[in-house]
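K.L.:
One predicted model, sequence on top.
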Amino acid sequence: MYITITKQHSGLNYKGSVGDFVEYLEKENEDKDLEVEEYFFDQYNDRVSPEQVIKGIDENTARLPKKAPKFYSLVISPSPRELKHIGNNPEKLRIYTRELMKDYAASFYRDKRVTVDDIKYYAKLEHTRTFKGTDLQIVENQPYATKIQELKKEIRHIEAGKTKGNLNVLRTKMQKLEAEAPHQQHGKRIVQGMKKDGMQSHIHIIVSRTDASNKLSLSPGSQYKKSETPLNGVKVKRGFNRDEFFKAAEKTFDKTFRFQRNFVESYKAKKMLLNNPKMFFSLLSGLPTSQKQVALSLLHKAGVNVPNIPTNTVQLAFKTFMKLKKGVENAVRSGSIGI
């Protein structure tokens, strides 16, 4: 499971409508028949029109400062293994979203308990993804892409009569580079913007910064961590516990769908990789054989080659260790493995 939380972006100007974002999320419905379109939904309604979403978010901004974000965007990206476990079922993803938003509400630290009915949100399923510049496949294919672009430029110059050269030789070199690029899909070099193969379903959630009553500000921003702030001489609870939310989101998926999560898929492992990477690889090496095989398979599919993990972390050479750590981090960022 890979989850991101981002605030409304428009430079320093947050006066704009959510309309542009809603229009962006409608892109997958283009050229689709009505019966197969994906609709926005909320906690209790399966079909919410784009117009209702825009109205619901844009009119729910009372008491917000001019430069404060009016809404936040959550992207919930189940891993391929998680999607396979639930059969890539849209209805199960909607069920999970509604349970997840209960966890979201419970992660706010307030004097009065926040429930899902206090949250104004709208969600949308998407079933395709494209490769981004930060994806491991794009990063590792980049040296080949650069050389191919140089050859294309040279070919254009020859065709325009600016320079002389053998076009056939250059085109043969280009074809060889295309074939040698380490990451291919259906026999073609993976490039930025190409649609990803396999199950790619994910969930976009638009959450109003203001609660459903349009009175209370509820920000999941990282700068608003769990704390108690003096207000008129009285300590007031405030903040959002992201750590608690990410843990709960994972636990909810596992409990709802009886998913047996491997160590490298866990939020605990992700934190450990960032804060204590040697411990991460030490625990990975100490897994029972069957679990370790699954873990190594998941890492391999994500593009991280771990042929042999030393049982003693002291044996892990610094250069090898950093290469492994960077590979896992790239896989995490690209959502290739669900941690």
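P.N.:
Good, I have the coordinates. Just so you know, these numbers come straight off a predicted model, no measurement behind them.
K.L.:
going forward, measure contacts and count neighbours with C-alpha atoms only.
P.N.:
OK.
K.L.:
Chain neighbours aside, what residue packs nearest to residue 117?
P.N.:
residue 212 (7.3 Å; CA to CA, 6 or more residues apart in numbering).
K.L.:
Revised request: answer the last question for residue 125.
P.N.:
With CA to CA, 6+ apart, the residue lying closest to residue 125 is residue 203, at 4.7 Å.
K.L.:
Structure two is appended below for comparative analysis:
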Amino acid sequence: MVTNFSSPIKGANGGSCSRLAGYLEKENNQLPPGQQEAFFSSQSDKVSQIEVVAGIDRNGAAQGLKTGQDRFYTFTIDPSQKELAHIGGDRDKLRDYTRAVMDNYAANFGKGIESRELVWYAKIEYSRHYAHDDKAVQEGAAQKGQPKEGDQTHIHVIVSRFKERQQEGERSTSLSPLTNHRQAGGAIGNGFDRVNFIQANERSFDQKFSYSREQTETFDHARAARSEHQPDRLAARDQAIKAQIDRVRPQPQRDQDQATRQERPTHQEPTQSNYLSR
């Protein structure tokens, strides 16, 4: 499960979200009205593009921002093909999960805010295409603009920078997921911890849909595999090898190995929650 804070429309977050909302209608432009995918929110499964633009723009107006400052943010929720297969590609489950992600988003600011107090909208999309910077394109295995293989379902989220106003004209709390304010010990204090957010989203998916996540599917494993710190890379590689061996080992042997491990004295290793910069 990947949560990616990037925008398909570069440099547009300082003004109206109309360009982004229009871009997210690209799949609908190829479909008849009865088959089009609507935006959704915390309260509704069907929100129009007009309502999305009005809701985000109105909440960001007259909030004291300087010209060019972000008025809204966007990120994608990218389930793996295995995760999508686990829930059968169910749209209702994807909406339900997105709402859980937004609960995590609100809680991660540490200000006692709930997702129902935010202004956000989301859109499910079903296809992706290769870009010029994809490894497959650079190596000549695919062409730019070519559809990617397999289930490419993902969710785009647009969320206002500000908590929802209670009355017209008031200034509400500013909430930026791109700011990490670290305390002296390295922990995130008054800010948004993106690592914790991604980890919370993994847990929400696993708990909500009874998904048994292998170690090699976790964000922690992927982060260790990319680490410049060699012991972390080696540990991630060893975990992947062990997971592969476990998949092909007969069940009786796996049960015996598990019993043997349980009989051995345990040694608690220190955690390495901050071994990569966030």
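P.N.:
All right, it came through fine. Keep in mind it's a predicted model, so treat the numbers as computed, not measured.
K.L.:
picking that back up, and the residue nearest to residue 117 of structure 1? What does it align with in structure 2?
P.N.:
Counting by TM-score structural alignment, residue 212 of structure 1 corresponds to residue 164 in structure 2.
K.L.:
Return the residues in contact with its match.
P.N.:
59, 117, 118, 119, 172 (CA atoms under 8 Å, 6 or more residues apart in numbering).
K.L.:
name the element it belongs to?
P.N.:
Per DSSP states H and E, residue 164 of structure 2 falls between elements, in no helix or strand.
K.L.:
Please report the distance of it from residue 73 of structure 2.
P.N.:
As for residue 164 of structure 2, its distance to residue 73 of structure 2 is 14 Å (criterion: CA to CA, to the nearest Å).
K.L.:
In structure 2, which helix is the longest?
P.N.:
Identified as the longest helix of structure 2 according to DSSP state H is helix 230-248.
K.L.:
Could you give me the buried positions within that helix?
P.N.:
By neighbour count with 16 or more other CA atoms under 10 Å, helix 230-248 of structure 2 contains the buried residues 232, 233, 236, 237, 239, 240.
K.L.:
got it, and stretch 97-110 of structure 2?
P.N.:
97-109.
K.L.:
ok, now stretch 33-45 of structure 2?
P.N.:
In stretch 33-45 of structure 2, counting by 16+ other CA under 10 Å, buried: 37, 39, 40, 41, 42, 45.
K.L.:
next one: it to chain centre, how far?
P.N.:
20 Å (CA atoms, centre = their mean, to the nearest Å).
K.L.:
re earlier: in helices, which of the buried residues of stretch 97-110 of structure 2 fall?
P.N.:
97, 98, 99, 100, 101, 102, 103, 104, 105, 106, 107.
K.L.:
can you list those residues in a markdown table and add distance to residue 200 of structure 2?
P.N.:
Listed next are those as a markdown table, based on distance: CA to CA, whole Å:
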| residue | distance to residue 200 of structure 2 |
| --- | --- |
| 97 | 12 |
| 98 | 12 |
| 99 | 13 |
| 100 | 10 |
| 101 | 8 |
| 102 | 11 |
| 103 | 10 |
| 104 | 7 |
| 105 | 9 |
| 106 | 12 |
| 107 | 10 |
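K.L.:
rewinding a little: and the residue nearest to residue 125 of structure 1, which of the three is it?
P.N.:
strand (DSSP: H, G, I helix; E, B strand; the rest coil).
K.L.:
contacting residues around it?
P.N.:
74, 75, 76, 77, 93, 97, 123, 124, 125, 126.
K.L.:
Based on its surroundings, how many neighbours for the fourth one?
P.N.:
Meaning residue 77 of structure 1. 20 (other CA atoms under 10 Å).
K.L.:
wait, it sits on residue 88?
P.N.:
No: here residue 77 of structure 1 lies out of contact with residue 88, judged by CA atoms under 8 Å, at a distance of 11.9 Å.
K.L.:
Need the overlap of contacts for these two.
P.N.:
residue 201.
K.L.:
Helices along structure 1, start to end?
P.N.:
Under DSSP H, structure 1 gives helices at 19-25, 50-58, 80-85, 90-106, 136-159, 167-180, 242-257, 267-275, 277-285, 289-301, 318-334.
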